[in-house]
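Chemist: with the input below, show me the fold.
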Amino acid sequence: MSPLKSGRSRLAIGCAVVAMATAAIGPAWADPVPSYEKLLERIGLTPGALEAEALVDAAEARARQAGVRPNPELSLEAENALGTGPFSGYGNAETTLSVSQDLELWGRRGARVGVAQAEGRTSLLRRDLATLDAAGRLALAYAEAEAADRRFVLAQEALDLTIADARALMILVEEGREPLFRGIQAQSEAAAARAALDEAEAERDAAFARLTAVAMLPNPATSIENSLLDREPPAVVPTSTASPEVRVAEAERDAAESRIEVERVRARPDVRVSVGVRRYEAEDATALTFGVSMPLPLFDRNRGNYDAAQAEFRAADARVMAARQTTQADLAGAEARLRSASSRVWATDAGVTAAEEAYRLSRIGFEAGRISQLELSSSRAALIAARNAAVDARLARVRAEVDLALLQGRAPFGTSL
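Modeler: Below you'll find the predicted structure:
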């Protein structure tokens, strides 16, 4: 057998092997993933949402506890007993049973309740923020899984096109219209397309695994029927309400301001009153006792804690200003990215249409002998790149919508929570 024939045989065998490997690959998915809206109904079961809900319950419990009055104190005292001389034994003892109560003057309990309620409002806003963040992460994981699935399909199609071009080239090589090394190049391109398909399959499996974890699905995610990539985001409407991040920062500032009042009240003395009964064993008599006690504020006037509370309020106020500035800039950027991504989707769709027509004409020209194999490969690569760019543009649009929705305090794509 001549070297030329041997090389052609090896080329034919290589292309056949690649074709058989391609035919063996097919989607093994059976159960489609529920729609994004269905998954969103279960957003409260995600770990982040459960944690935020538990923290709300804890804050509500602390608010209830803050409104409870302190318990009275019961004391029993014995004097002049079990000593020496006339005080030996218990005959001359004086026994006092008394009850004392902290009066919580100066608005102490009201300040404590105010702080607990402010912290409760903060926890509610944090829960809402955690729910919105979980909805955004779910939308992103959903879109990334769908994009990975589409890239896998595109990789399959790219391999099919490469194999079809290699077969057409082999006919020309057998007819002597193309040199043998062109066939070898086609075989190399087919091998590269097969490797790209393997990579796309791995990326698809990883993306579906992430979606399974984020959505907390009982069974592994398989395929997606309800597209999120093709969904048009709602029209960008300016909002006058503050973003969730700003509202949380404002609630934290209000709680910090409430702590100033608590520390101011703590600087005043605790007043306690007591009433009791005293028993005189020697006289076989009893009498009532009354008392008022309070610490003398000679050394500790709580100035350090009061100044610290004021400093923490100033820090919280600075965080509010920073959050407002950052949110304003992020909101403008997210709106611009969403408009740009939407325009890019239209542009890439037009690019795919043009690339498909260019490849079709190149294939016709190649089979007629008017177009070289290099030009055919170039048009095929342009088609593959255009199709992947269309997927990337849609994924970028979803990401922009997720960012904008979080800043506007809503679920992505106008869905309700």
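Chemist: can we go C-alpha only for contacts and neighbour counts from here?
Modeler: Noted.
Chemist: pull the contacting residues for residue 291.
Modeler: If a contact means CA atoms under 8 Å, 6 or more residues apart in numbering, then residue 291 has 273, 274, 275 as its contacts.
Chemist: the second one falls within a strand, correct?
Modeler: In other words, residue 274. Yes - the assignment for residue 274 by DSSP: H, G, I helix; E, B strand; the rest coil puts it in a strand.
Chemist: buried subset of the contacts of residue 291 as a PyMOL selection?
Modeler: Command for PyMOL that selects the buried part of the contacts of residue 291, burial taken from 16 or more other CA atoms under 10 Å:
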select buried, resi 274+275
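Chemist: next, count neighbours for residue 15.
Modeler: 25 (other CA atoms under 10 Å).
Chemist: now it, what's its secondary structure?
Modeler: Three-state assignment for residue 15 (three-state DSSP): helix.
Chemist: tell me the contacts of the nearest residue in space to residue 363 that is not next to it in sequence?
Modeler: Distances taken as CA to CA, 6 or more residues apart in numbering put residue 376 closest to residue 363, at 6.5 Å, once the chain neighbours are dropped. By CA under 8 Å, 6+ apart, the contact set of residue 376 is 359, 362, 363, 366.
Chemist: please generate a structure for the following sequence too, so the two can be compared:
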Amino acid sequence: MSISLPRGRMPHGALLSLLLGATAAAHAETPSYAELLRQAQSRAPQLLAQAASTRAAAADALQARAWNNPSLNVTAENLGGPKPGGVTQRQDTYTLTQVFEAGGKRSARIEAEARKADAAGIQEKQARILYANELALAYATAEALQLRSEVADGDVARAEEDLRAAQALVKAGREADLRVAQARASAAASQAAAQSAAAAAVEALERLSALAGAAESYTRIDRPFLAVAAARPVAQNWSAEQAPAFASAAAERDAVQAQVRVEEKRWMPDVGVSVGMRKFGWSNESAAVVGVTLNVPLFDRNQSGVNAATERANAATLRLEAARLETLAQHRAALAQMAAAERSLQAAQLSESAATEAYRLGRIGYDAGKTALIELLAIRRALSEAKTLTIEASLARVRAIATLSLAEGRIAFGEAP
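Modeler: Predicted coordinates:
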């Protein structure tokens, strides 16, 4: 006998079919995590944006090496002036001026832009490590929610079996009608939970598709990741300097310190050297013109600019120390989380095995009239909770591996960037 549903209500399986069917035309097979990570390197918007920023910084570093362009000056004098003896007094002067940065200003600018380019490169590497671990968590989360949906489906099937058994016992006069109402309520709750779990699984797959930069939405994880994700050995002789956050902070400090030298050189005068010729209107003769221009730092020696840059450098040094301490703390915490996650997963798997056996015995007892329905429902609920706990423990293990790998500056489940 099947469960009677209110008019207009659809089973959870039909709901899931509709949710997946909405994107069936744009369905894409979900690759393994390793393959997905490889594909994402060339199409994920986050990585492409960071790569563009790195190229821009490199172009700025090249531009910093460019010399100043020379300037051409043409001056006509005595136009319309008096002409003694009918002879024009006009003079035309043509000069070419080249400005040279004195006192090491150019080299300081080149060094500052080079340090910025180095920082951009390190930030790109950090972004790739962060992205790879984020993608691993999104992949694991999508699989975990898919498994939870399957657990919910199994709970619905067990609820329907319990309902049919209760109806049979009531019909045989061995149970009161109340037991059927209790079993029907439990089955309805299981269906609601299954619908919610199916929607959550679809949402997680959509997030994974967006993160991976996929043109088509993924609809199912077909290649297990939670069960096969293996932790790499803990890095030996690890130091905080290997962490991406520390390396990024160090590169930022170097870039800011290089900017201090730029500010220290900014007040120094630029020297302009001019060469040219002057033509005299009253004859066919001309004369050479040579000049030097020099801006005099009489009022502004950029002292406040130097002080500001120095304070920014001090702040960057302090941020570097903070990053070192935070990295060490995160690494110790990640090691503890890793060990705890392994123990939690083992305990959850044992709990699930015990709950599965308990439900099997409970059903046998209920069919024999030796176990109360309310007790059977509690045992079934405990089985679902145990299965869910195993899934959550597997996900927590993957998260712990990713956290530890991130603290050590490496990708958890793929090749180094």
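Chemist: could I get the TM-score for this pair?
Modeler: Scored by TM-score structural alignment, normalised by the length of structure 1, the superposition of the two chains gives a TM-score of 0.91; 404 aligned residues with a CA RMSD of 2.3 Å.
Chemist: quick one on the thing from earlier: make sure I have this right: the residue nearest to residue 363 of structure 1 is in a helix.
Modeler: Yes - counting by three-state DSSP, residue 376 of structure 1 is part of a helix.
Chemist: can you list contacts of stretch 332-339 of structure 2?
Modeler: When contacts are defined by CA under 8 Å, 6+ apart, stretch 332-339 of structure 2 is touched by residues 397, 400, 401, 403, 404, 407.
Chemist: superpose on structure 1 and give me the mean offset of that stretch.
Modeler: Compared with structure 1 after fitting, stretch 332-339 of structure 2 deviates on average by 1.5 Å (mean CA distance after the TM-score superposition for structure 1).
Chemist: that stretch: how far from the chain's middle?
Modeler: Distance of stretch 332-339 of structure 2 from the chain centroid (CA atoms, centre = their mean, to the nearest Å) equals 22 Å.
Chemist: buried residues, it. List them.
Modeler: Applying a neighbour-count criterion of 16+ other CA under 10 Å, the buried positions in stretch 332-339 of structure 2 are 334, 335, 337, 338.
Chemist: could you do stretch 360-370 of structure 1 as well?
Modeler: Buried, per 16+ other CA under 10 Å, within stretch 360-370 of structure 1: 362, 363, 366, 367.
Chemist: give me the subset of those residues lying in helices.
Modeler: Members of the buried residues of stretch 360-370 of structure 1 lying in helices (criterion: DSSP state H): 362, 363, 366, 367.
Chemist: a markdown table for these, including distance to residue 261 of structure 1?
Modeler: Conversion of those to a markdown table gives the following (distance: CA to CA, whole Å):
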| residue | distance to residue 261 of structure 1 |
| --- | --- |
| 362 | 79 |
| 363 | 80 |
| 366 | 84 |
| 367 | 86 |
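Chemist: of all those, which two lie farthest apart?
Modeler: Spatially, the most separated pair among these is 362 and 367, at 8.5 Å (CA to CA).
Chemist: need the residues touching each of the two.
Modeler: With CA under 8 Å, 6+ apart applied, the contact sets of residue 362 of structure 1 and residue 367 do not overlap.
Chemist: I'd say residue 3 of structure 2 and residue 160 touch.
Modeler: Yes - the criterion here is CA atoms under 8 Å, and residue 3 of structure 2 meets it with residue 160 at 7.0 Å.
Chemist: looking at those two, which is more packed in?
Modeler: With neighbours defined as other CA under 10 Å, residue 3 of structure 2 and residue 160 compare such that residue 160 has more, 22 against 13.
Chemist: just give me the match in structure 2 for residue 56 of structure 1.
Modeler: By TM-score structural alignment, residue 56 of structure 1 lines up with residue 54 in structure 2.
Chemist: do the same with residue 216 of structure 1
Modeler: Counting by TM-score structural alignment, residue 216 of structure 1 corresponds to residue 213 in structure 2.
Chemist: list the contacts of stretch 313-330 of structure 2.
Modeler: For stretch 313-330 of structure 2, the external contacting residues (CA under 8 Å, 6+ apart) are 240-241, 243, 245-246, 249-250, 252-253, 256-257, 260, 407.
Chemist: switch the cut-off to 6 Å
Modeler: 240, 246, 249, 250, 253, 256, 257 (CA atoms under 6 Å, 6 or more residues apart in numbering).
Chemist: name the SS class of the third one, please.
Modeler: If I follow you right, that is residue 249 of structure 2. Here residue 249 of structure 2 is helix, with the state taken from three-state DSSP.
Chemist: what's the closest non-adjacent residue to it?
Modeler: residue 320 (5.2 Å).
Chemist: re the thing from before, what would the contacts of residue 376 of structure 1 look like in TSV with distance to residue 96 of structure 1?
Modeler: What follows is the contacts of residue 376 of structure 1, written out as TSV (distance: CA to CA, whole Å):
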residue	distance to residue 96 of structure 1
359	104
362	109
363	109
366	113
